[in-house]
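Visitor: pasting the sequence and the predicted model now:
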Amino acid sequence: MSKKWIVGVDLGGTTTKIAFITMDGDIIHKWEIPTDNSDEGQYITSNIAKSIEEKLLGLNHPKDMLAGVGMGAPGPVDYDTGVILNTVNLGWKDNFPLKDSLEKATSLPAAVENDANCAALGEMWKGAGSGAKNLVCVTLGTGVGGGVISNGNIVQGVNGAAGEIGHITAIPFGGAPCNCGKTGCLETVASATGIVRLALEEIQKDGAKGPLADVYVKNGKITAKDVFDTARTDDKLALSILQEVCIHLGLALANIANLLNPEKIVLGGGVSKAGEILLEPVMENFRRFAFTPVRNSTKLAIANLGNDAGVLGAAWLIRNKLENEKDTLNI
C-alpha cells in the first residue's frame, strides 16, 4: 500500500474536523478548525486548504505527501458530480459544487459524500462494523442521520438523499414539527433534541416529580444525558421517556432491517454514548418488530470510533476513488 497520506474532512456547521490518514486507515494527525459560514460559505474550502498546508509545514512534510482529500458534509450529496444539493447551516446556496471547490482550493483529487454516510463508511472500515459489507449506521445526535452500505458501497439513491433515516415517519398523526418541514419524523423523538422535548412535555405536566424533574427545577433545563443518568437511578419519569424513545427507534430499525437485511446496525452519535441503557431496550423492541430471519441475522452495536468515524469514512471515500483510478494515477 502507498506510503502517501490522504486527508479526511468532517465538515460541520460549527467546527470542521480534519485528519491526515494513511492508506491503511491509521490516523497520523488530527485537528479541528472553526467553520466560517459567512458570506454564503465562500471561505469554507479555502480555510480547509490553508489549514492543511499549515499542518504540513508544521510537520515538515511536503504537499506531494498527500494523495487526495475526502469530505463528509451535512446534506444530500450527488456523489458523481460532488454537488451538495442543499444545506442548513453552511451558507451555501442549493446545488453548491463542493467537490470542484475543494479540488480548486487544495489542488488535490477530492471525493465528497453526506456526513452520515461517511460515518457509516468509517465504522465499516475501522469501527464496530468492521468486516461487514452490508450494514446500516444511524447517528443519534442533535438530529438523526443514517448511512446504508450494501456490498461495501454507499446506497445513494437517485439524487443522493438515500439513508435519511431520521426522516422516517415515526408518528403519522399529531407528531412534532421537524426541521425538514414534515411532522412526526424519527428525528423528533430519537435525537438529543427530541428526547429533551419529550422530557420537557412530561416534566411540565402537573405533579411531575422525581430526580429528572429535580434536575430541571435546579438548572432550569435538562439534557438527553440527564434523562439517561436519571433512568439509571430507576426514576419512573426518565424510564417512561426512555421506553417511548426506544419503541420508536426499535420499530424504525426493524423496518429498515426487514427491507435491507444488513449484517449489522451501528448506532453512533452523542446519544449512543448512553451505552447499554439505550442499546438493550432498543434491541428488545427491534426483536419484537423484526421479521424472524432478520431478527436472527442482524446484530445491533454501539459505534466505537467516536468523533473519528467521519474523517475515517471520508478518507476511505477518497482512498476507494484513488484505488479505482490507480491505473491512471501515480500514487
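Guide: Perfect, I can see it now. Note that the structure is a prediction, hence the values are computed from the model and not measured.
Visitor: every contact and neighbour count from this point should use C-alpha atoms.
Guide: OK.
Visitor: so Ala238 belongs to a strand, correct?
Guide: No: counting by DSSP: H, G, I helix; E, B strand; the rest coil, one finds Ala238 to be helix, located in no strand.
Visitor: and the nearest residue to it once chain neighbours are set aside, how many neighbours does it have?
Guide: Spatial nearest neighbour of Ala238, chain neighbours left out: Ala231 (4.9 Å); criterion: CA to CA, 6 or more residues apart in numbering. Per other CA atoms under 10 Å, the neighbour tally for Ala231 reads 20.
Visitor: tell me the helix or strand right after the host helix or strand of Trp125.
Guide: Using DSSP states H and E, the element containing Trp125 is helix 115-126. Next along the chain after helix 115-126, taking DSSP H and E as the criterion, comes strand 135-140.
Visitor: helices or strands up against that next one?
Guide: Counting contacts by 3 or more CA pairs under 8 Å, 6 or more residues apart in numbering; DSSP states H and E, strand 135-140 packs against helix 115-126, strand 144-150, strand 264-268.
Visitor: tabulate the ones you listed (JSON lines), appending mean neighbour count and distance to Leu108.
Guide: Output for the helices and strands packed on strand 135-140, formatted as JSON lines (neighbours: other CA atoms under 10 Å; distance: least, CA to CA, whole Å):
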{"stretch": "helix 115-126", "mean neighbour count": "29", "distance to Leu108": "19"}
{"stretch": "strand 144-150", "mean neighbour count": "24", "distance to Leu108": "26"}
{"stretch": "strand 264-268", "mean neighbour count": "26", "distance to Leu108": "30"}
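Visitor: how about the ones you listed in CSV, adding distance to Glu284?
Guide: Listed next are the helices and strands packed on strand 135-140 as CSV, based on distance: least, CA to CA, whole Å:
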stretch, distance to Glu284
helix 115-126, 23
strand 144-150, 20
strand 264-268, 14
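Visitor: Lys321: which of those is closest?
Guide: Lys321 lies closest, by CA to CA, to one member of the helices and strands packed on strand 135-140: helix 115-126, at 13.4 Å.
Visitor: for that closest one, name the packing helices and strands.
Guide: Checking 3+ CA pairs under 8 Å, 6+ apart, helix 115-126 ends up next to strand 66-73, strand 135-140, strand 144-150, helix 308-324.
Visitor: now tell me what touches that helix from outside.
Guide: 10-11, 25, 71-75, 129-133, 135-139, 145-149, 154, 163, 266, 303-305, 308-314, 316-317 (CA atoms under 8 Å, 6 or more residues apart in numbering).
Visitor: likewise for stretch 214-232?
Guide: Applying CA under 8 Å, 6+ apart, the external contacts of stretch 214-232 come out as 192-193, 195-196, 199-200, 211-212, 237-239, 241-242, 271, 274, 277.
Visitor: so how far is the first residue of that stretch from its last?
Guide: Stretch 214-232 has an end-to-end distance of 15 Å (CA to CA, to the nearest Å).
Visitor: take this one as well and set it beside the first:
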Amino acid sequence: MAKWCFGIDLGGTTVKCALFQTDGTVEEKWEIVTRTENNGEAILPDIAATILAKIEEKKIDKAEVAGVGIGVPGPVEETGEIPCAVNLHWGRKNIEKELGDLTGLAVKAGNDANVAALGEMWKGGGQGAKNLILVTLGTGVGGGIIVNEKIVTGAHGAGGEIGHAFVNPAETKACNCGNKGCLEQYASATGIARLAKEALESETEDSVLRTVKNISAKSVFDAYKEGDVLAGKIVDKFAAYLGNALAVFACVSDPDVFVIGGGVSKAGQVLIDAVEKYYKAHAFTASKETPIKLATLGNDAGIYGAAKLILSKDN
C-alpha cells in the first residue's frame, strides 16, 4: 500500500519539490535550481537525484512510493511526451519514461497550468468540486479545465489554453502567440497595464495613476479600491473581457466553480465582484450562479496538483 508520493513543479528558474503523504499532507517542501544550460540536459537527472536523496534521507521504502507527478511549462501529450518546452530549452522529450528510468518510480506528467487546476480542485479554492476551470492571471493568462475530475488536455495538449481565446476582433497588436485579440492581451498583468496606459492617453479625468511612474495591475487595483474614477474604467474594461470569456467557457464545460489565481488575483474580492457582474450578465441560464472564487494555494498549487496527478490512476 502506497504511503508516499512526490509532487514536482518544474519552472524555468526553480524546481519546486514536495514529499506528500497520499492523503495530501505535505511532509516536506524544497526547491532546486533549474539548470537550463546545454539544452536542459541536467534538469531531469537533477530532479531524479533530489527525489532519490529524499527517499534515502527519510528512510522510505521505494515500494511505499506511489510515484512522481510533475507539471511542466508546455503541452504534454497522452504518451507522456512533450513536443517542446521553450523555457527549458527542450525539444521533443518523453518526460515520463526518462524520469521513470532515472528514479525507478512511476511518473505522470502534465501541463503546469492544468496541474495547478488539479491542485486547486483537490486542496484549494475549488475543493469538493469535480468540474472546475482555473484561470491564472500573471504575466500571461493561463488556465486549466477539469471535467469529472480529469484534466482536459485535448488532441494537441492545448486544452485549457484559455489565455489565447479570441475576444476582440478589432485588435491590431499581436499577442505573444502571434494571433491578435487574445484574452491574455487584456486580462493579464501586462494586459491591464496596457489598458491603463491607453486610458491615460485617451481619457481626461484626474487620476492618481497619472503620478505613477511604472503602471502595473497592482497600482490600477490599488487606485480602484480608493475610488479612483479612471481606475474604475480600466478595471471595468478588464472585467468585461474576462467575465464575458468565462461565460463562453461555461457553455463548453459547465464547471462547478471558477477559480482565479495568479499574481493579479491578489487584488482580492473586488476583482471577483467586477468580473462576476459581466459573467452573470452573459452566462447561459443554467450556469449563471456558478461561483467565481479566489485560488488559495498560491505557488503551491503546482506541487499539490502534481501529487494528485500521480495518485489519480485513471487520469
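Guide: Nice, I can see it. Predicted, not measured: the structure shown is a model, and the values here were computed from it.
Visitor: quick one on the thing from earlier: inside strands: which ones of the contacts of stretch 214-232 of structure 1?
Guide: Applying DSSP state E to those, no entry is found in strands.
Visitor: buried among the residues you listed? Make that a ChimeraX selection.
Guide: To isolate the buried ones among these in ChimeraX, judged by 16 or more other CA atoms under 10 Å, type:
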select :192,193,195,196,199,200,211,212,237,238,239,241,242,271,277
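Visitor: inside helices: which ones of the contacts of stretch 214-232 of structure 1?
Guide: Among these, the ones falling in helices (DSSP state H) are 192-193, 195-196, 199-200, 211-212, 237-239, 241-242, 277.
Visitor: output the helices and strands packed on helix 115-126 of structure 1 as a markdown table; include the columns distance to Leu121 of structure 1.
Guide: Putting those into a markdown table (distance: least, CA to CA, whole Å) gives the following:
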| stretch | distance to Leu121 of structure 1 |
| --- | --- |
| strand 66-73 | 10 |
| strand 135-140 | 9 |
| strand 144-150 | 8 |
| helix 308-324 | 5 |
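Visitor: out of the ones you listed, which gets nearest to Ile84 of structure 1?
Guide: Closest approach to Ile84 of structure 1 among these is made by strand 66-73 (7.9 Å; CA to CA).
Visitor: the closest one against structure 2, how far on average?
Guide: Overlaying structure 2 shows strand 66-73 of structure 1 at a mean distance of 1.2 Å from the equivalent residues (mean CA distance after the TM-score superposition for structure 1).
Visitor: coming back round to it: in ChimeraX, select just the buried ones from the contacts of helix 115-126 of structure 1.
Guide: Applying 16+ other CA under 10 Å to the contacts of helix 115-126 of structure 1, the buried members can be selected in ChimeraX as follows:
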select :10,11,25,71,72,73,74,75,129,132,133,135,136,137,138,139,145,146,147,148,149,154,163,266,303,304,305,308,309,310,311,312,313,314,316,317
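Visitor: mind listing what the residue lying farthest from the centre of structure 1 touches?
Guide: Residue farthest from the centre of structure 1, counting by CA atoms, centre = their mean, is Gly207 at 37.5 Å. By CA under 8 Å, 6+ apart, no residues touch Gly207 of structure 1.
Visitor: specify the local secondary structure of it.
Guide: What three-state DSSP gives for Gly207 of structure 1 is coil.
Visitor: going by distance to Ala67 of structure 1, which of the contacts of stretch 214-232 of structure 1 wins?
Guide: Of these, the one sitting nearest to Ala67 of structure 1 (CA to CA) turns out to be Val271, at 34.6 Å.
Visitor: wait, the closest one sits on Ala192?
Guide: Yes: Val271 of structure 1 is within contact range of Ala192, at 6.2 Å (criterion: CA atoms under 8 Å).
Visitor: anything in contact with each of those two?
Guide: Residues touching both Val271 of structure 1 and Ala192 comprise Leu140, Gly141, Ala224, with contact defined as CA under 8 Å, 6+ apart.
Visitor: before we move on, the earlier item: determine which of the helices and strands packed on helix 115-126 of structure 1 approaches Ile171 of structure 1 most closely.
Guide: Ile171 of structure 1 lies closest to strand 144-150 among these, at 15.1 Å (CA to CA).
Visitor: where does the closest one end up in structure 2?
Guide: Taking TM-score structural alignment as the measure, structure 2 aligns residues 141-147 with strand 144-150 of structure 1.
Visitor: what separates the helix or strand Glu32 of structure 1 falls within from the chain centre, distance-wise?
Guide: For Glu32 of structure 1, the element it lies in under DSSP H and E is strand 27-34. Between the centre of strand 27-34 of structure 1 and the centre of its host chain there is 18 Å, according to CA atoms, centre = their mean, to the nearest Å.
Visitor: and the contacts of that strand?
Guide: The contact list for strand 27-34 of structure 1, computed with CA under 8 Å, 6+ apart, reads Thr14, Thr15, Thr16, Lys17, Ile18, Ala19, Phe20, Ile21, Thr22, Ile48, Ser51.
Visitor: may I see the buried residues of that strand?
Guide: Neighbour-count burial for strand 27-34 of structure 1, counted by 16+ other CA under 10 Å, picks out Ile27, Lys30.
Visitor: quick one: average offset of that strand versus structure 2, please.
Guide: Mean for strand 27-34 of structure 1 is 1.3 Å (mean CA distance after the TM-score superposition for structure 1).
Visitor: next SSE after that strand?
Guide: That would be, after strand 27-34 of structure 1 and using DSSP H and E, helix 38-41.
Visitor: Asp222 of structure 2 -> structure 1?
Guide: Counting by TM-score structural alignment, Asp222 of structure 2 corresponds to Asp229 in structure 1.
Visitor: can you give the distance of the helix or strand hosting that match from its chain's centre?
Guide: Per DSSP H and E, Asp229 of structure 1 falls inside helix 224-231. When C-alpha coordinates are averaged (CA atoms, centre = their mean), helix 224-231 of structure 1 and its chain have centres 22 Å apart.
Visitor: skip the chain neighbours and tell me the closest residue to the aligned partner of Lys288 of structure 2 in structure 1.
Guide: Aligned counterpart of Lys288 of structure 2 in structure 1: Arg295 (TM-score structural alignment). In space, Arg295 of structure 1 comes closest to Arg287 once its chain neighbours are excluded; the distance is 5.7 Å by CA to CA, 6+ apart.
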